[in-house]
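Chemist: sequence first, then the predicted structure:
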Amino acid sequence: MNGTWLLVGVLAEDSMLDALGLTGDAVALAGRLAGGARAGIDRDGWPRLTMGQGIIAARRVVPNKALDRYARVMGLTPQPFGSDLILGLGSGGAEGSPSPDLAAEIARQILAAPAMLSPDRLAARLPMIGVWAASVLRGRSSPPSGGGLVALRGPDAVRVEAAEEPFAGYFAVQVSHLRHRTHAGGMSPVMRRETFVSGDAVVVLPWDPRRDRVLLIEQFRMPPFLRGDPQPWLLETVAGRVDAGETVEQAARREAQEEAGLTLTRLFPAINCYPSPGAFGEYLYLFAGVADLPDGIAGIHGLESEAEDIRGHVIDRADLTRMALEGQLSNGPLATLALWLELRIGTLRAQLDNP
């Protein structure tokens, strides 16, 4: 890490320099960058350099250990550029503008990971690191909940004394040692809290307003099986993680295609919630999605790459409401959407009649 490197593209943004603990002088380079829409998200998302007309805004920095570790995770190597070395280039990837804020948060998550995790191990986790980083950004920008009943605390209301990540597979577990302000005043003693880090997800109930029927999916779930539930194949809604770089609405439409082969023509936002905030770092965006559900539309779907084995079921909406009220829906988001749709059906029909 001797000498200086020229950082280009998203690496040259102020937010990235801050995340990597770098400062640098601005440098103008001749040429232009092509691609790079997913730079800082995917290993193969970095732009390529095209010589010719144009000016590239770069930063000249003295590389540090953080930049070196980040580059190894991202598969970046400095490349010769005249008498300099340049970092931030790849094969191009998709066209478009990268997201500096998302790339910077992903960098922070990479650098916060335990030093014992190798760059290759972290590279394998990049999709879920991106999911969590995007979740953190959405969380920071969320409006306060509680209807004004819960007071907003200041930034010093929670003090994390130490944190560690003893497990990091597809999901991760974070152990935090923290103190927080109490209702009686003062600070709590140091507490150990374990969080299952999974990130934001979408939940979609496909609904055909003309036939007044819905599509449910059925798949095997390991936690009910471990609990000894006699029925570990659950009825559920379409659902899945919000990938880094996509909106929750895009995720909802993508999951409907992947899990049910459906094209949603409209999305109605329902309830957003933490399903189990005492232990799970998960936030759900619930939707009712308008779809055409003729006879024979249900089938077997799912991504082979994720070993998904999903069967669809089309039932009348009235039957779904009855099942929810009779306690026949053990999947919480499905029961929530079933009752929400029953309560909101008149309003939704009015919105469809008067778009």
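Modeler: Thanks, I have the structure now.
Chemist: drop to CA atoms for contacts and neighbour counts, all remaining ones
Modeler: Noted.
Chemist: just give me the neighbour total for the residue lying closest to D84 once chain neighbours are set aside.
Modeler: Excluding the flanking residues, the one nearest D84 by C-alpha to C-alpha, 6 or more residues apart in numbering is W5, at 6.8 Å. Using other C-alpha atoms under 10 Å, W5 is surrounded by 22 other residues.
Chemist: ok, now how distant is the residue of the chain most remote from its centre from G3?
Modeler: Note on the chain: the largest separation between a C-alpha and the mean C-alpha position, by C-alpha atoms, centre = their mean, falls on S83 (40.2 Å). Distance from S83 to G3, counting by C-alpha to C-alpha, to the nearest Å: 11 Å.
Chemist: these two touch, right, A133 and D101?
Modeler: No - using C-alpha atoms under 8 Å, A133 is not in contact with D101; the gap is 9.6 Å.
Chemist: the two: who's more crowded?
Modeler: A133 (27 against 19).
Chemist: contacts only, for that one.
Modeler: Counting by C-alpha atoms under 8 Å, 6 or more residues apart in numbering, A133 makes contact with 102, 105-106, 109, 244.
Chemist: how close does it get to G147?
Modeler: According to C-alpha to C-alpha, A133 and G147 sit 27 Å apart.
Chemist: here's the one I want to compare it with:
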Amino acid sequence: MTPVFLFGTLLDDALRETVAGRALNGRAAQLPGHRIERAAAGDYPVLVAGGDGAGGLLFEVDDTTLARLDFYEAGFDYVRAARQVVQDGAPVTAQVYVAATPQEPSGAGWSLSDWARDWGALTRLAAVEVMAGFGAIGGDELRFRMTTIRQRALARLRAAEAPAPRSLRSDIHRDAVEVIDARAPYVHFFSVAEIDLTHPRHDGGRSAPINRGALVSGDAVTVLPYDPATDRVLVIDQFRFAPFVRGDLYPWVLEPIAGRIDPGETAADAARREAREEARVEIGAMHRVAGYYPSPGVLTEYLESFVGIADLSDAADRLAGRADENEDIRAHVIPFARLMDLVESGEADTSPLLLSALWLERARNRGTLA
């Protein structure tokens, strides 16, 4: 058995049980000469030298549990190091997880209860997918996947928190669907869910067992910048892999600005961030177009589309995008009439652009944009 001292988010009982694969009971201990601060980059704990002692819990774990803890912590670039902790006044050599790359502290204390309130549900849900990879992938691969794992967890939380109205659609809860078996044959930037299930039928009966698959991703936003003063819009032009795989001879498509919603962001926050990254444009007032599933037969992705007011008086095209994400984006600033010509001709053939253009046409005619 190996003594392990935990001082951060794994003090959350439910999260620790998911990661360890079983309930773990520990005893109070301290790491002398240290304190725990909130990281400057976000709400997670950073161990800082100096102070009256960092409080935590000391556990005795077997090799399998230790390997599970190692795997989970590797996803955040944390590694084990031997440290002297104190329990009941006696020194104990224990394993402590420390950042492999130094983390900048904020100078403010970190609160487990505040973290649990704001981030606990998302982190616990993400940990289920994380630990499904235990024994199949290594720490480097887990670190690569961690952002998208958390985006998918956020999407599941958002779906549960804001169900759509049901005045016409069937009022059948998801709990009425019986899952017979579930698999994830592919997990990387996206994941694929393959499920055998039965569900209630409209005639009151129940379906035979059926097999279904879906591409699983985080929720996303789109924003179509519009300048009422010049009656111009901005659309982006970029290579898209799915049209290429389909066999499209010209797999560069026109779209609004788009991107994933990150944990801690609202949809509007994400839209403003993506506008800066993809087109170097600042968005003023935001007008929500709709929230919708673009292809519910195969995609879990839920889109929040906006029209954003922006200064597009500089009509020049521009190149933008994040180099670290291999984005190669050309932003076109065009008259609104030109956009509608593209809709009419079929050159605009992505659902968020079509929906946003038609919404903008109605709002523009009503004179309700500012």
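Modeler: Ah, there it is. The structure presented is a predicted model; accordingly, all values stated were derived computationally and were not measured.
Chemist: tally of neighbours for the aligned partner of A193 of the second structure in the first structure?
Modeler: Matched to the first structure by TM-score structural alignment, A193 of the second structure sits across from Q174. Residues near Q174 of the first structure, counting by other C-alpha under 10 Å, number 17.
Chemist: need the contact list for Q174 of the first structure.
Modeler: Q174 of the first structure makes contact with 163-167, 194-197 under the criterion C-alpha under 8 Å, 6+ apart.
Chemist: assign a three-state SS to it, would you?
Modeler: Under DSSP: H, G, I helix; E, B strand; the rest coil, the three-state class of Q174 of the first structure is strand.
Chemist: can you tell me the closest non-neighbouring residue to it?
Modeler: Spatial nearest neighbour of Q174 of the first structure, chain neighbours left out: E165 (4.5 Å); criterion: C-alpha to C-alpha, 6+ apart.
Chemist: let me see the ranges of the strands in the stretch 1-150 of the first structure.
Modeler: Residue ranges of the strands in the stretch 1-150 of the first structure, as given by DSSP state E, counting those that start in this stretch, are 5-7, 24-34, 48-61, 79-81, 84-87.
Chemist: returning to that earlier point: save the contacts of Q174 of the first structure as CSV, and put in neighbour count, secondary structure and distance to G54 of the first structure too.
Modeler: Putting the contacts of Q174 of the first structure into CSV (neighbours: other C-alpha atoms under 10 Å; DSSP: H, G, I helix; E, B strand; the rest coil; distance: C-alpha to C-alpha, whole Å) gives the following:
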residue, neighbour count, secondary structure, distance to G54 of the first structure
A163, 17, strand, 45
E164, 14, strand, 45
E165, 17, strand, 44
P166, 11, strand, 47
F167, 13, strand, 46
E194, 17, strand, 50
T195, 17, strand, 47
F196, 17, strand, 46
V197, 20, strand, 43
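Chemist: which one of those residues is nearest L325 of the first structure?
Modeler: Nearest to L325 of the first structure among the contacts of Q174 of the first structure: F196, at 30.4 Å, using C-alpha to C-alpha.
Chemist: contacting residues for the residue nearest the centre of the second structure?
Modeler: For the second structure, the residue nearest the mean C-alpha position is Q151 (1.4 Å; C-alpha atoms, centre = their mean). Contacts of Q151 of the second structure were listed using C-alpha under 8 Å, 6+ apart, and they are 217-219, 260-263.
Chemist: run the last query once more with 6 Å
Modeler: Q151 of the second structure is in contact with 218, 262, counting by C-alpha atoms under 6 Å, 6 or more residues apart in numbering.
Chemist: if I look at it, how far off is G264 of the second structure?
Modeler: On the measure of C-alpha to C-alpha, Q151 of the second structure and G264 of the second structure end up 10 Å apart.
Chemist: likewise for Y250 of the second structure?
Modeler: Here Y250 of the second structure is placed at a distance of 36 Å from G264 of the second structure (C-alpha to C-alpha).
Chemist: swap in Y78 of the second structure?
Modeler: 22 Å.
Chemist: quick one, which of these two is more surrounded?
Modeler: The residue with more neighbours, out of Y78 of the second structure and G264, is Y78; 19 against 13, by other C-alpha under 10 Å.
Chemist: hang on, that one packs against A99?
Modeler: Yes - using C-alpha atoms under 6 Å, Y78 of the second structure makes contact with A99 at a distance of 4.4 Å.
Chemist: quick revisit: out of the strands of the stretch 1-150 of the first structure, which is closest to L293 of the first structure?
Modeler: strand 24-34 (42.2 Å).
Chemist: what is the closest one packed up against?
Modeler: strand 48-61 (3 or more C-alpha pairs under 6 Å, 6 or more residues apart in numbering; DSSP states H and E).
Chemist: quick one: distance of the strand it packs on to the chain centre.
Modeler: How far strand 48-61 of the first structure lies from its chain's middle: 31 Å, per C-alpha atoms, centre = their mean, to the nearest Å.
Chemist: any idea of the angle that strand forms with strand 24-34?
Modeler: Taking axes from the mean of the first three to the mean of the last three C-alpha atoms, to 10 degrees, one finds strand 48-61 of the first structure and strand 24-34 inclined to each other by 170 degrees.
Chemist: nearest to R211 of the first structure, out of the strands of the stretch 1-150 of the first structure?
Modeler: strand 24-34 (48.0 Å).
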